[in-house]
Each structure stands twice: as C-alpha cells, then as structure tokens.
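# Sequence and computational prediction follow.
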Amino acid sequence: MEIEKDAVTTIFKQGIKIHVIFLLSLFVIAIVITLQSPDPEQVMPKAILVYLLMVACVYSGRWLGKQFPWKKSWLFLILIFCFLTCFFSVAGIFGMAYFLGYKDGADVSALVVITTLLVMLHVFAGTIITVIRMLTRQQIKESRILQYQAETELNLLTSKLSPHFLFNTLNNMYGLSREDPARVPELLLKLSDLLSYTLYSSDGPFVKLKEEVDCIKNFVALEKIRIGDRLALDVHIGGYNPSINIAPMVLIVFVENAFKHAKNTVRGSIQITLKLWADADFVYFELENTSGVQSAVFDNRPSGMGLVTTIKRLDLLYNDAYQLNHGTKDSRYVVKLKIPVHAAH
C-alpha cells in the first residue's frame, strides 16, 4: 500500500540523518576529550577504543531490538543480551587493560565493573531506541491507514448522500410540473443553486456555515413553491460567524426529511419549525415537524439513507464531540443537533 510505503520511506530517510548525527557527535566528543587531555597521543587510542565500543554496543542493541517482534521467547532475548554484554565487556576490558598498561596480577576489578556497566547501558539503550522507533513507525502506519479508510468511507457516504437528496428534489419537480407547470421555471432556478452546492461546495469535508445556511434557504424556498399555503413555516436563523466551518450536507438532510415526511400530512397545515444559531464554541440546530411517526418509520426504510449516512459522517468528522437527539415527542418529530466549531478544520 502506498501509504505504508511513504511512511517507511520517510522514517528511513530521517533514520539515516539520525545515524550520521549520532556517529559524528560521538566522534566529536572523542576528539574534544583527546585534545583537552595533557597527553593527546596517549589518550587517542583509548578514546578510539571507547568510541568503537560504544558504537558497536549501541548498534548491537539495535539489532537485538529488531528481533523483539519476531522472537516471542523472552529467554532468547535475555540470553542474546547477556552474550552481547559479555562479548563486548571482555573486548573492552582487554583493550583498555592493554592501553592502560595493566600487568599480570594487577587489580582490574574497577575496570571490569565500569566497562561491564557501560556496555550493558549502551546495548540496552540501542535496544530501547529500536523498539520505540518500531512502535512509532507502526503507529504512523496505523494512523495513516485509519485516515485513509476514514476519508474513503467519508467520500462514499457523501456520494450516496448527494444523489439521494437530488433524487427527492427531482421527484418534487416532476409532481409540480404536472400540477402547475407555470411554477417550474422558478423552481429550476432554486434547483440550480442546490446543484451548485451539492456538486461543488460539498467536495471537501467542511464548508462555511453560510453556504449550508444558503442551501437551506434555497431548499425552503423551493418547498414553499411546491406546498403553497398549506405550509406553516417558522424559521429563526440567529447570528453566527460566516467563517465557521461545518460538515456539508448535514443540516440540509434534516430539513429535507422534515419536508418530505410532513407532506404526508393530508389534513390541515404542514407545520415546521427551524432554528439555527451559533456561538464561539458550537453550532446549534433545532427542527420540528408535524409528522414524527412517519419520519421515524421512514428512517428504517431502504430509501431513507440520508439520515443514516449523515449520522455516520458526523461520527467520522466529529467523533464524540457532537450531540444529536432526534425522535418523536407529542406526535412531533424533533431534531436537536449541537456541533463543535473548533473540531471542524
């Protein structure tokens, strides 16, 4: 998968830079210590030995760390760690004893303890560095894969949602064209604006709140033409920052569903109440219609994909940061939606 390949390539390139910086840093430290000593010629071999021993221990530890995912036996890892510690400790002790001029019978206990501790520390450090790097690389892979899957699912849900919305609007146009053809031109102008929004403005994960509000206004105007005097509409759109971002085709779905099901009210007027406002933290949206029972039934039908996919999109984009309550209350279908402003970037 390309996502995994990019992640590995990036980490590999960064890893080479880190290795070069690490080796150069150790080398510079060895040179500085050598030059600052009273007798550089005597210190130089010891410094080179310590430098090579540290590098060998660290990279041996890195090799050991790479065995961690493959070797489930802790005994194997412990034995290899002990072997590496003993090997490099013996090499370091004999090398330092030679350069320091230790003779037979000399007390080398302090040298043994110090060398062994340094070897263990560097082997362990190399192992830990590798394990952390591998875990980080795995997390990057998983996060990018999850992001890719979320974007793919979001695109699929959006592509299902927009045709559903347009399908219902075209059905309304067809019915009106047979009952009152004179109203069709005005309805086509409104539909043009809706098409522009659904085809262009909703391509990204977020749009400006003003665009969604304008879409709602166009849709409401379209429905007023279709329904006529039977519509008792109460719309309250309060103040809001036009630059606020929101997921596209979210609010309009609830509005579209309200009109779709309220039209099934044969007797009396069609009553729909819509409220929208925003503050610095949240966008608030409330909606009520007079056919709650029918709306609830519609949600379970195959054709009612709009509300289902909208909730899935909200889950993908806002996780648990949004609040949605919808259902029947006193023979009315009520929707209350609260969307965080700062989560939409």
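Great, that's in hand.
# CA atoms for contacts and neighbours, from now on please.
Noted.
# for the helix or strand harbouring Leu317, packing partners?
Per DSSP states H and E: Leu317 is located in helix 305-318. Applying 3 or more Cα pairs under 8 Å, 6 or more residues apart in numbering; DSSP states H and E, one finds that helix 305-318 contacts helix 109-179, helix 251-262.
# Pick the most deeply packed of those helices.
Most buried of the helices and strands packed on helix 305-318 by mean neighbour count (mean count of other Cα atoms under 10 Å) is helix 251-262; its value is a mean of 21.
# quick one: which of the helices and strands packed on helix 305-318 is nearest Pro242?
If you check each of the helices and strands packed on helix 305-318 against Pro242 by Cα to Cα, helix 251-262 wins as the nearest, at 15.4 Å.
# Comparison target below:
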Amino acid sequence: MRFRPIVLSYRQKGLLAELVYLFVTGVLSPLAVGLQIFSQFSFTWSLVLLNIFQLPLIILFYRIFLPYTIGKGKYLLAVVLFPVYILLYELGSRLSSLLMIHFPFIPEVYRNNLLSAHPEDLSKGYFNQSLGYTCLVLLGATSLYVVKLLFKKQHNLSVVETEKLKLELNQLKIQIQPHFFFNTLNNIYSLSVQQSPGAPKMIEGLSSIMRYVIYECRHETVKLEQEVDFIRNYIYLENLRHTAMDLIDFSIQGEINNINIEPLLFMPLIENTFKHALGQHMQDKWVKMVLSVDENELIFQISNAKNLSAKMTADKYGGIGLVNVRKRLELLYPDNHELIIHDEPGIFTVTLVINIS
C-alpha cells in the first residue's frame, strides 16, 4: 500500500504554524529557561503558566494589530500605535503576575518574587517585563503573520492556476466534440448516399452518443464504466459502415469499477485509428483495442493493420487528435503518464499508460 501524504489547506497550514508558534512561545521557551535558572521544577511550571497567560495579547497582535495596520498598508499608523500596544502588553503582563500571586498552588517563594516586582504599582517602574524580550516575542508573531500571508498567497495562486487549467481542459474537450460529430455525420452521409439500411441505426446510435457527450461530458470526470459503454457504442456505429462486423476487437482486462477518468480521453486515439486503418483501401483491415486496469496503472493500447506501401508516421497519425491528447495528459496527469507510439511494418500501435495509484 502506497503512502499518501496529507494535503493541508492554506487555513490548516496557517493554524498549524500558529499552534507551533504559541507552543514554542508559551511553553517550550519558558520551560527551557526555567530548567536552567530554577532548582525546583514547580518554579519552572509557574513560569510556563505565566507565559501562557500572556498568549492572548500575542494573538491579539498578529490577528488584529498587524492585519489592520501592516496588512492594509497603514505603515505610519502601525508605527504610531506600536508604543500603545507595548503599553497594553505591559499591562497584560502585570495582570498575569497579579493573577499568579493569588493562585494557592503556585509556590510561595515564586509568588513572593512576583510580588517584589510590584506589578500593581506603575510608579515602581515602567516595564515589569524585559522590553527586549517583548520585542523579540512580537517579532516572532510578525514572522508568523508573514508566514500565514504566504500560505494565503500560495493558495490564491493555486486557485488561479487551477481555474486556468480547467478553462484550458474545457477548451480541449470542446475541441473534441465537434471533431467527433463531424466524423460521425460524414459516416451517416456516406451511408445515406449509398442508401444503406444501416443509416437509421447509425442515426439512432449517434443520438445515444450525443446524450453522453452533451450531458455526461460536462463533468470533470466520468466513471470508467460509462466511458467504456460510450466506446462500445462508437464501435457499433463504426461497424455499421463495414460489411464485416469483426474488424474491431475491444477487450477489457481487470476491474474497471470505482475508477474515474477525464471524459473522451481515448476518443482522439480511436478516431485516428479508424481513419487511418479502416478508412484505407486495404485487403486485411483490423483494429485491436485493449483496456487493462490494475491497482496502480490504467493502460489503453490500440493497434491496427497498416498499409505496407504507406508510412504512417507519428505526425501523420496524430494531427489535431494526438496534440489534443498530449496537452490533456500534461494537464491532467503531469509526470504520471506515458504515451508510446510504435510504427512497425504492417502494424501501428499506440499505448497510453496512466498512473492511477
């Protein structure tokens, strides 16, 4: 079983970064300092608790102060209000000390140390906390704010890129549909000119196929079973044009349930093969298609008899269809697909391998 990395949204990434920062600031840093300067472990946890009480003011700084000043481009206002925030932070620190003094589970010696700083009396000193340490904490909060902005910007760029890819894929999909209908209508016209009894059946089959193309292909993906049914219907229409009904062999290997793919992904390959194999004046015509599915890969291989007197190069085979397929594969399965073309004497084969693990 393959390991699948956890994908987090930009909000989840921001929240995770925030939790890590608060843990380091409120717990890990004071814990490390306390273990160095205190001989009693209870003093260390008291220092940790004191820092935890000050976290709401730090949260206020990067969630309110920074977004409504720096975040809105009001840099001068941020400079003017920063001393006000420092004063607010100092008042919060003094209030935290006063709360700690009245907690009976805090060691008495530690409470006396807090009391000796006179947190209730502003005349005993402007700053109860170290101004340098306060600025260092707020600098860390500013870094957190910048990181969250970067996550949001990355998300916005990803959304724009995704919408751009969807638009391009829709354009490629739309390009297939008129091309497909054009070829099918040409076949119906040919049968009508010949007054073939197969023309009404082909019109009926085309109607069924049109329902799939118009209604199902609006979705980004379809079930592989639906695409297989569509291919079989298209093979039926193609067979009506020929006297022999066994020219096209389509087989499936493996389970095709619970697999979704891009609609009409195989159609350009099928159309080109029908055009260059069954549409040629050859005595021995045949097309063989195999769809193979396992846990990791989806393989679609199509091969056909080739006129020995004609060299069917990749460029001649492809045209609009192969270019379309390549572009869609690059957008849908980047670095997870392989399109292989084999041009051998008497046989032409195209193999599409898609990693679905």
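Cool, got the structure. Bear in mind that the values here come from a model prediction, so they are computed numbers and not experimental data.
# Assuming the best superposition, what's their TM-score?
Laid over one another, the chains give 0.67 as their TM-score (TM-score structural alignment, normalised by the length of structure 1), with 285 aligned residues with a Cα RMSD of 4.4 Å.
# Now render the helices and strands packed on helix 305-318 of structure 1 as CSV, adding distance to Ala221 of structure 1.
Shown next, in CSV, are those (distance: least, Cα to Cα, whole Å):
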stretch, distance to Ala221 of structure 1
helix 109-179, 12
helix 251-262, 12
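# mind checking which of those helices is nearest Ala30 of structure 1?
Set against Ala30 of structure 1 and scored by Cα to Cα, those come closest in helix 109-179, at 15.6 Å.
# what range in structure 2 does the helix or strand just after that closest one sit on?
Downstream of helix 109-179 of structure 1, the first helix or strand assigned by DSSP H and E is helix 184-196. Using TM-score structural alignment, helix 184-196 of structure 1 corresponds to residues 199-211 of structure 2.
# That stretch vs structure 1, mean deviation?
The superposed stretch 199-211 of structure 2 is, by mean Cα distance after the TM-score superposition for structure 1, a mean 1.5 Å from where its aligned residues fall in structure 1.
# Tell me the buried residues in that stretch?
By neighbour count with 16 or more other Cα atoms under 10 Å, stretch 199-211 of structure 2 contains the buried residues Ala199, Met202, Leu206, Ile209, Met210.
# Dump these into JSON lines; add distance to Gly321 of structure 2 as well.
Shown next, in JSON lines, are the buried residues of stretch 199-211 of structure 2 (distance: Cα to Cα, whole Å):
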{"residue": "Ala199", "distance to Gly321 of structure 2": "26"}
{"residue": "Met202", "distance to Gly321 of structure 2": "23"}
{"residue": "Leu206", "distance to Gly321 of structure 2": "20"}
{"residue": "Ile209", "distance to Gly321 of structure 2": "19"}
{"residue": "Met210", "distance to Gly321 of structure 2": "19"}
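# And Ile261 of structure 2? What does it align with in structure 1?
Under the alignment (TM-score structural alignment), Ile261 of structure 2 pairs with Ile246 of structure 1.
# make that Val146 of structure 2, sorry
Using TM-score structural alignment as the criterion, Val146 of structure 2 maps onto Val131 of structure 1.
# quick one: that match and Gln138 of structure 1, what's the gap?
11 Å (Cα to Cα, to the nearest Å).
# same question, Ile145 of structure 1
Counting by Cα to Cα, the gap from Ile145 of structure 1 to Gln138 of structure 1 is 11 Å.
# likewise Phe12 of structure 1?
Phe12 of structure 1 is 13 Å from Gln138 of structure 1, where distance means Cα to Cα.
# Which parts of the stretch 251-357 of structure 2 are strands?
260-261, 287-293, 297-305, 337-344, 347-355 (DSSP state E, counting those that start in this stretch).
# winner for burial among those?
Greatest burial across those, using mean count of other Cα under 10 Å, falls to strand 297-305, with a mean of 21.
# how far off helix 109-179 does whichever strand or helix holds Gly92 of structure 1 point, in degrees?
Element membership of Gly92 of structure 1 [criterion: DSSP H and E] is helix 74-100. Angle, helix 74-100 of structure 1 to helix 109-179, by axes from the mean of the first three to the mean of the last three Cα atoms, to 10 degrees: 130 degrees.
# now helix 74-100 of structure 1: how far from the chain's centre is it?
How far helix 74-100 of structure 1 lies from its chain's middle: 45 Å, per Cα atoms, centre = their mean, to the nearest Å.
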